[in-house]
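Novice: Everything below, folded, please.
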Amino acid sequence: MAEHKHGEMDTSVQEKTFDGFMSMTTKATVAIIVFLIFLALIAI
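Specialist: Coordinates of the predicted model:
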């Protein structure tokens, strides 16, 4: 069995994936909030 050494794994791919996910989530949240404000202004 291979010996595991803590902290030697290359995590650049996981970090890029997480950054993309957070960016997409943030943009989607902002878009939803803007859409809800737009709906509220129309309903007045």
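Novice: make it CA atoms for all contacts and neighbour counts henceforth
Specialist: Noted.
Novice: Tell me how many other residues crowd residue 30.
Specialist: 11 (other C-alpha atoms under 10 Å).
Novice: same question, residue 28
Specialist: Neighbour count of residue 28, defined by other C-alpha under 10 Å: 12.
Novice: same question, the one 4 residues further on
Specialist: Counted with other C-alpha under 10 Å, the neighbours of residue 32 add up to 12.
Novice: Now the second one, please; I'll put the structures next to each other:
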Amino acid sequence: MAEHEHGSMDYDAQEKTFDGFMTFVTRSVVAILAILVLLALFAG
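Specialist: Here you go, the predicted structure:
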């Protein structure tokens, strides 16, 4: 197995993945809340 040096990892890909995930979660929550509000107004 390869030896790992502490502090040698490149975090760019990890940060981009996390940023994409957070954007997805934020947009999903906003969409779900909008759907719930519309349901409450028109179906309730």
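Novice: Mind checking the TM-score on these two?
Specialist: Superposed pair, TM-score by TM-score structural alignment, normalised by the length of the first structure: 0.82. Supporting alignment: 44 aligned residues with a C-alpha RMSD of 1.3 Å.
Novice: how far apart are the helix or strand containing residue 33 of the second structure and its match in the first structure?
Specialist: Per DSSP states H and E, residue 33 of the second structure falls inside helix 12-42. On superposition with the first structure, the mean distance recorded for helix 12-42 of the second structure (mean C-alpha distance after the TM-score superposition for the first structure) is 0.4 Å.
Novice: List the buried residues of that helix.
Specialist: Going by neighbour count (16 or more other C-alpha atoms under 10 Å), nothing in helix 12-42 of the second structure comes out as buried.
Novice: In the first structure, which residues correspond to it?
Specialist: Mapping helix 12-42 of the second structure onto the first structure (TM-score structural alignment) gives residues 12-42.
Novice: from the middle of its chain, how far away would that stretch be?
Specialist: 7 Å (C-alpha atoms, centre = their mean, to the nearest Å).
Novice: repeat for stretch 5-20 of the first structure
Specialist: Its chain's C-alpha centre and that of stretch 5-20 of the first structure lie 15 Å apart, by C-alpha atoms, centre = their mean.
Novice: For residue 20 of the first structure, see how far away residue 27 of the first structure is.
Specialist: Remark: distance between residue 27 of the first structure and residue 20 of the first structure (C-alpha to C-alpha, to the nearest Å) = 11 Å.
Novice: Helix or strand: which one has residue 10 of the second structure?
Specialist: Residue 10 of the second structure belongs to no helix or strand, assigned by DSSP H and E.
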